[in-house]
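K.L.:
coordinates for the following, if possible.
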Amino acid sequence: MNLLFSNDRQGQYPESWYAATTAFLPPFAPLQGAVTADVCIVGGGYTGLSAALELARAGRRVVLLEAHRVGFGASGRNGGQLGSGQRVDQQGLERLVGRADAAKYWALGEAAKALVKRLISDHDIECHLKPGVAWTGSSAAEVAELHGYVDFLRERYGYDHVEALDEAACRALCPSPDYKGGMIDRDAAHLHPLRLAVGLARAAAAAGAVIHEGSCVHHVAPGLVQTADGRVKADHVILAGNGYLGTLDRKVLARVIPINNFVIATEPLGAGAAQVLTEDVAVADSRFVVNYFRLSHDRRLLFGGGESYGYRFPKDIAAKVRRPMAEIFPHLKDVRIDYAWGGTLAITMKRLPFLARVAPGVLSASGYSGHGVGTATHAGWLMARAIMGEQEGFETMSALPAPAFPGGGMMRTPLLTLAMSWYALRDRLGI
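P.N.:
Have a look, this model is predicted:
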């Protein structure tokens, strides 16, 4: 099954609140015939666009191929949270790779966050960037863990942008009866993800990158990328398809698996928005199947949640997401839902990104595991810098543990379904 065409209309953005509030660029023409480039990039999301922008600014001839429209995939559909560090917290990273290397990954995560903020500023991307992301706990144990993490970041990493929230402070920020406390990161941020993607595409094109939309890649080899109607000969190739990469590379296929997630936008809440959030921050909770939400600039609740283990989107996305939303905000159980959409992201076994040289002259980055606003953008920049001879950042990220999923291509999805179903059941039972 080709996820590029399984759940969406070809060449069209999903009917999301993001799409409804974005001024799109005129379509870029599909690739026709044979062209040459210094670098060919497969995928027009954050990774590919960031790489294209950096390379074009350095004078490289860049051709970017996107099967649909720029920002079509997870880059234009996600929860819009720009987090600190890596997807795995620093305590987990220290256990996994040791304290010294964990410190390197913290620094790279902070560089990713700073890169996104700088690109938004440098290229005047109006994507409603706002500071603040809170993490909440639904049990005393979860709250204690979050408070301990605040102390850990402050003492070990000197990161003083975080503060603990007791139950009263948490309720004052987010009046949900489900949450018992948490933490807030004032240097993390949230934004309009599709506007960010479109802004990066505009900047890359202005810098000289050649973008072709409606150009689905069906074959990649060192020095050659082919679509149905054309081919690109290039010294370097960047694979930036993430959850939509499919079978273009078997090494990536074994280590990165696509999963679906879903988001809804309620009707504008007006003054009732204060019953959801009293500050303009984003929230993610401590469930294994994470609920994440924030208010839009027109005072809607944008709420993400609801797991899906098949590759097809459910017929009623709104009903699927309404269920966890009503658990967090019972007073909204009957609120009108104006938009509901799904998207495909990609995860790895360790929930850490997979960056690799998959063949001579072919670099790949994917598997951002829900931390892609910063990590994906940074991964594209790192691959661009590696092509230009600055290897350190890319090599450090490519050293992250990246085991293959058990069972290879045939069994990885059924096994993941079993595992995710178990953790979802634990969430529901409060175990």
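K.L.:
going forward, measure contacts and count neighbours with C-alpha atoms only.
P.N.:
OK.
K.L.:
quick one: the strands in the stretch 51-200 of the chain, in order.
P.N.:
With strands called from DSSP state E, counting those that start in this stretch, the stretch 51-200 of the chain shows them at 62-65, 81-82, 130-137, 162-165, 181-190.
K.L.:
in TSV, list these along with distance to H331.
P.N.:
Below are those laid out as TSV (distance: least, C-alpha to C-alpha, whole Å):
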stretch	distance to H331
strand 62-65	45
strand 81-82	25
strand 130-137	19
strand 162-165	23
strand 181-190	20
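K.L.:
to check against the first, give me the structure of this:
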Amino acid sequence: MNDSLAFDQSWYAATAHAAPAHAALASDCQADVAIIGGGATGLSAALHLAQQGASVMLLEAGRIGHGASGRNGGQIIPGLRLGAADLVARFGAEQGGALFHLALSARDLVVDLVARHGIACDLELTGHLTTAVRPSDLDDFAHEADAAAKLGYHGLSVLDAPAAQAAVASPSHGGLLDAGGGHFHTLNHTLGLARAAAVAGAQLHEHSAVTRLERRAGGVVLHTSAGRVTAAQAIVAGDALLGPLNARVHSRIMPVANYIVTTDVLPDGGAGLIPGNQAVSDSRFVVNYFRRTPDGRLMFGGGERYSPRPPADMAAFVRPFLERSFPMLAGVGIAHAWGGLVSITRSRLPDIGRDGPVLWAHGYSGQGAVLSTLGGALLAEAALGDESRFTPFAAVAPSGFPGGALLRGPLHVLGMLWYALRDRTG
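P.N.:
Predicted coordinates for the structure are as follows:
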């Protein structure tokens, strides 16, 4: 599904560190845990399992990091798609607070892994700013900052319009600054996780698509075109690219395409656009998001598209949204344009769970840049018998989409039309 989304034309591919190739699975073998998917979820699980002495076999259908973990916006946004206020309203202070703090730990986990394994991924902990597209958003921001503070998190601050416009040279009514946020090179981060997992003893295989997941007494068997992996447990970490391999998991997510560009190198390196070098997104449901790159470009993603099919010209599709956010960049050259699939759930909470020997984590709903690494760690802990951090998410697993996979496409089109109208009318 990602084949038409121009990964090789991405800024990430152009600036990635050299990484070793991993041979395709070519024979039958055994492992304690078999993992489907070579993104941050699968690699984090592989790393944490191997560090605890488990034998791990990871199977990636394409190349390591060529899914969402190697092409997303690289924005470090602490927490979940649902903020502290929504979590407490939905689940109460105790359960909602536990979910909130568990999600916050994803940021610290990524920072720790980057430092511990020497992952060179341009990590910038400069904050994340959400800009207000409606005056009423400021009330919501104040409510969120207050709810987070009551749960013990004091990283949020509300900016008035002058302060927000000083932080980012884009029209807005104000902003919500999260001091815990930032950004990084998501592909280099993923490749770094792969290197660390391999050093720890995990076996990684690229170009090894799993065609069937078979349950047997005492475990599972993963089938590929060239071999099989027999394991006591399997971790399904394919997210939006999983396809119908596991019907339960597949029914809980809706794959949505998203498109990103980087501009030509800007005369001031983008310093005049985002002086503090924060990661930025706006308050629309169909979010626009952007940040500076280390080589002096603006990376910009988002825009409304009512069809799941990719546009013929991704740069031309994204340009009007970029220029609306930054009128001074009208006509700017676009150097890279690419797309990727994001998986969303009905509740906008990740789907993390297990069914006997099969565990999974996916559906990060646009927050997966760091949540995916946490998801893999939670799966590893559960596979090793400790479900204390796994259970809070499993307890709030989202339900499937009405009509299953058959109606998700039409639902996506209707939903995008509705939320685009809501973004315009408030």
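K.L.:
would you give the TM-score for this superposition?
P.N.:
Put the two chains on top of each other and the TM-score (TM-score structural alignment, normalised by the length of structure 2) is 0.96; 421 aligned residues with a C-alpha RMSD of 1.4 Å.
K.L.:
hang on, the earlier thing: among the strands of the stretch 51-200 of structure 1, which is nearest P330 of structure 1?
P.N.:
strand 130-137 (16.9 Å; C-alpha to C-alpha).
K.L.:
touching that closest one from outside, list them.
P.N.:
81, 83, 143, 146, 170, 179-191, 280-286 (C-alpha atoms under 8 Å, 6 or more residues apart in numbering).
K.L.:
between it and strand 181-190, how big is the angle?
P.N.:
On the basis of axes from the mean of the first three to the mean of the last three C-alpha atoms, to 10 degrees, strand 130-137 of structure 1 is oriented at 150 degrees to strand 181-190.
K.L.:
got the buried residues for strand 130-137 of structure 1?
P.N.:
K130, P131, G132, V133, A134, W135, T136, G137 (16 or more other C-alpha atoms under 10 Å).
K.L.:
where in structure 2 does the helix ranked longest in structure 1 fall?
P.N.:
Identified as the longest helix of structure 1 according to DSSP state H is helix 99-122. Per the alignment by TM-score structural alignment, helix 99-122 of structure 1 matches residues 93-116 in structure 2.
K.L.:
how big is the offset of that stretch relative to structure 1?
P.N.:
Compared with structure 1 after the fit, stretch 93-116 of structure 2 shows a mean deviation of 0.9 Å (mean C-alpha distance after the TM-score superposition for structure 1).
K.L.:
show me how far that stretch is from its chain's centre.
P.N.:
Put simply, stretch 93-116 of structure 2 sits 15 Å off its chain's centre (C-alpha atoms, centre = their mean, to the nearest Å).
K.L.:
ok, residues contacting it?
P.N.:
For stretch 93-116 of structure 2, the surrounding residues in contact (C-alpha under 8 Å, 6+ apart) are 76-80, 83-84, 87-90, 119-121, 151, 180-181, 189, 370-371, 373-374, 389, 392-393.
K.L.:
what do you get if the cut-off is 7 Å, keeping everything else the same?
P.N.:
Stretch 93-116 of structure 2 has contacts (C-alpha atoms under 7 Å, 6 or more residues apart in numbering) with P78, G79, L80, A84, L87, V88, L151, V370, L371, T373, L374, P392.
K.L.:
OK, contacts around A189 of structure 1?
P.N.:
Neighbouring residues of A189 of structure 1 by C-alpha under 7 Å, 6+ apart: Q81, L82, G83, L129, K130, P131, G132, V133.
K.L.:
please say which position in structure 2 it maps to.
P.N.:
For A189 of structure 1, the residue aligned by TM-score structural alignment is G182.
K.L.:
what's the answer for V63 of structure 1, then?
P.N.:
Match for V63 of structure 1 (TM-score structural alignment): M57.
K.L.:
need the helices for structure 1, in chain order.
P.N.:
For structure 1, the helices defined by DSSP H occupy 3-6, 17-20, 46-57, 90-97, 99-122, 140-157, 167-173, 193-207, 250-255, 317-328, 372-387, 392-398, 408-429.
K.L.:
most tightly packed of those helices?
P.N.:
Highest mean neighbour count of the helices of structure 1: helix 46-57, a mean of 29 (counted as mean count of other C-alpha atoms under 10 Å).
K.L.:
next one: that helix to chain centre, how far?
P.N.:
Centroid displacement of helix 46-57 of structure 1 relative to its chain, using C-alpha atoms, centre = their mean, is 17 Å.
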